[in-house]
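Visitor: Sequence and predicted structure, then a few things I'm wondering about:
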Amino acid sequence: MAPAAAQSERKRNTTNLTKHLSKIHSEVHKELQLKRAAATENPAATPTPRPRYQSTLEAAFQKGKTYPDDSPRAGNITDLIAKMICLDLQPISIVEDRGFNALMKYVDPSFKMPSRKKIKEETITHMYTAFCNEVKRTLENAESVVLTTDMWTSRSTQSYLTVTCHFVHDWQMVEYVLEANCFTEQHTAANISLALKRITDHWGITQKVAAVITDNGANVVAAVHQAGWTHYPCFAHTLNLVVKDAIKAVPEIVNLLHKCSAIVTFFHHSSKATEKLSNLQKQLDMPEHKLIHEEMNLIQPTIEALRLYEQATQEISSSKQVSMSKLHLYLKQLHLYLKHLHLYLKQRHWYL
């Protein structure tokens, strides 16, 4: 008998088959020779067989299966989806979107997307309860807190009351939004005061409130006083009022703003006018339209003054640093600049 290696070698040899084709099936042999010659001359034209991969036994069994309800991985993914909805202000209905489901199916085919009801009534509710308990534990260790509150109106013309708590924890400035609820009562000082006391009682900080910072609304200021707390006006809001009153006091600036507003309104309400303006600018190779030189003399120093107000507002509104000590410096800087601006405008007869 021939050795096993020789038998294996003969089994892999195609010489006998080639001879058989040459003698018995000459046409087939001729076609095979032509294909071999073409492949030798142009190897790129020869299709490369696609490699076949055999899945493991475990992967084959898992294909098409989903995680059980008590799976830690499925729970972690669901929690991350709920956090994404809260952090990015996404609608809860995103769990029903086809594109999001396709993405998650690709990321983890075994994960089953939870329903909107489960996300809302279970996952987010549990997260909210856990976070509230954590905030309460932190507030218990706070010696004193400062509140900032504001009443505002949404785009749907609904009134809201928002209360934010600020305090120092482990030598770090900390802030929590305690509540932002729809305010359906009349905006009287008594009603606002009751709402504020209800919120502080719920969080156990009524006796820890050192001060409350609000805008200059008479009803809100009175509400803070009725609650027995010290009130401080919001410096950023006061700056905003100063800028508005200063602009109203200069007729030239008011007229200039009216012109700008009328131009913007006209082009926003007419797509044809906007397209025509764009075409004209391209044809004439012109930059964006600018104000005439006389008006620029007024608007440039005004813009510089507004920049100072913006910078002061941003610095004072910092929630990570104590900004009270900066008030005097910014007030002095603004006063000096406005004094120079007044002289500048007076020399050019803008003030009569």
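Guide: Received, thanks.
Visitor: From here on, just use CA atoms for contacts and neighbour counts.
Guide: Noted.
Visitor: Tell me the buried residues in stretch 233-246?
Guide: Residues Cys234, Phe235, Ala236, Leu239 are the ones in stretch 233-246 that count as buried (16 or more other C-alpha atoms under 10 Å).
Visitor: Just give me the closest of these to Met84.
Guide: Within the buried residues of stretch 233-246, distances to Met84 taken as C-alpha to C-alpha reach their minimum at Ala236, with 31.6 Å.
Visitor: Which is the succeeding secondary structure element to the host helix or strand of the closest one?
Guide: For Ala236, the element it lies in under DSSP states H and E is helix 235-248. Downstream of helix 235-248, the next assigned helix or strand under DSSP H and E is helix 251-268.
Visitor: Report all helices and strands that that next one contacts.
Guide: helix 235-248, helix 271-283, helix 293-316 (3 or more C-alpha pairs under 8 Å, 6 or more residues apart in numbering; DSSP states H and E).
Visitor: which helices and strands does the second one pack with?
Guide: Which is helix 271-283. helix 251-268.
Visitor: Pasting the second one now:
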Amino acid sequence: MKHIKTHHKSVNLTINDQQKESTENDCQRIDAFISSVESMQSGGLSDNFDQEIAWWVIWNSLPFRVVEQKGFKDIVKTLNNNYSSPSRNKLENIICKLYEVKSNQMRTFLDDVKWLALTADGWKDIKNQISYVGVTLHFIDNYQMMSICIKANQFTGEATAERIESVIRQTCDEFAIDIARVVSITTDAGANYKKAGKNIAAHIHCVAHCMNRVVEDGLENSLLLSDTVENVRNIVTAFKQSSILMDSLRNHRLNNEDEPLKLILRCCYSLKLNLFNDT
């Protein structure tokens, strides 16, 4: 190196310039790395990850507490040790903000839709004894049928026609939907929903519910079918309560190279329709 400095000054200058440039580039890379770490910890990149997790929870209908479970945190840390997943409360705030953004987009989009239809229904979570009401919007966009759930909230108190009608109208107001643009509303044959629907727009009975009523009436007037349904229920119950019977059924299917299936004690509606579909 001393020889180069003494007898080849031009080469020495070139080497010095290259070393200086290399050092500057290394510093830039370090600065960029530090910046990316800071962004991952508390900046824009971290926010993007938070939103992706929020969408994952939304699309899969997962409970908010999933982000605080050890297994989930371990996976996140394994993928990127510099990122901290959002807490349950932060996740809730992110989803609420996403809802506001999407709601505003929907209001803007619906301004250009001339005619709309609604369906409304209520149901109860038997396990938790909580009632819910849902409202779905239907319209045609570019010759395609579109359906969007715009309400799925807990319903407290007595489910009178007046209160149900009020919920539906409030839901329409939230999305700036003029009731005059609603050409029809579909509900089941429940007296409360039927009355509420008629006070809003032309009322249509739910076809699936009407079919179920026909099946129920048919079963009530047919002793043979009623006995068949009861026998099927008893058979399924017997298999579900006996590990020996279930093992026998599973082995029978495996011996015939069939995939083992689960016996399901369906609700009354599904069981009745399946009886008709199988005959």
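Guide: Nice, thanks for sending it over. Computed from a predicted structure; not experimentally measured.
Visitor: need the helices for structure 2, in chain order.
Guide: For structure 2, the helices defined by DSSP state H cover 2-7, 9-42, 44-59, 70-79, 88-110, 161-174, 191-198, 207-220, 223-240, 243-255, 268-278.
Visitor: Mind putting the helices and strands packed on helix 251-268 of structure 1 into JSON lines with distance to Asp88 of structure 1?
Guide: Shown next, in JSON lines, are these (distance: least, C-alpha to C-alpha, whole Å):
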{"stretch": "helix 235-248", "distance to Asp88 of structure 1": "27"}
{"stretch": "helix 271-283", "distance to Asp88 of structure 1": "33"}
{"stretch": "helix 293-316", "distance to Asp88 of structure 1": "23"}
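Visitor: Of these, give the one that comes closest to Lys35 of structure 1.
Guide: For those, proximity to Lys35 of structure 1 was assessed by C-alpha to C-alpha; helix 271-283 is nearest, at 60.7 Å.
Visitor: got the angle for the closest one vs helix 251-268?
Guide: With axes from the mean of the first three to the mean of the last three C-alpha atoms, to 10 degrees applied, the angle from helix 271-283 of structure 1 to helix 251-268 works out at 100 degrees.
Visitor: buried sites along helix 271-283 of structure 1?
Guide: Of the residues in helix 271-283 of structure 1, none is buried (16+ other C-alpha under 10 Å).
Visitor: Return the distance of that helix from the chain's centre.
Guide: 34 Å (C-alpha atoms, centre = their mean, to the nearest Å).
Visitor: With stretch 4-17 of structure 2 instead?
Guide: Relative to the centre of its chain, stretch 4-17 of structure 2 is centred 68 Å away, using C-alpha atoms, centre = their mean.
Visitor: what span of structure 1 lines up against stretch 106-122 of structure 2?
Guide: The aligned range for stretch 106-122 of structure 2 in structure 1 is 135-151, by TM-score structural alignment.
Visitor: got it, and stretch 159-168 of structure 2?
Guide: With TM-score structural alignment as the criterion, stretch 159-168 of structure 2 aligns to 187-196.
Visitor: contact partners of the matching stretch?
Guide: Stretch 187-196 of structure 1 is contacted from outside by Val163, Glu185, Asn219, Val220, Val221, Ala222, Ala223, Val224, Gln226, Ala227, using C-alpha atoms under 8 Å, 6 or more residues apart in numbering.
Visitor: For the residue most central in space within structure 1, give its distance to Glu175 of structure 1.
Guide: Nearest to the mean C-alpha position of structure 1, counting by C-alpha atoms, centre = their mean, stands Asp88 at 5.4 Å. Shown here: Asp88 of structure 1 relative to Glu175 of structure 1, a distance of 19 Å by C-alpha to C-alpha, to the nearest Å.
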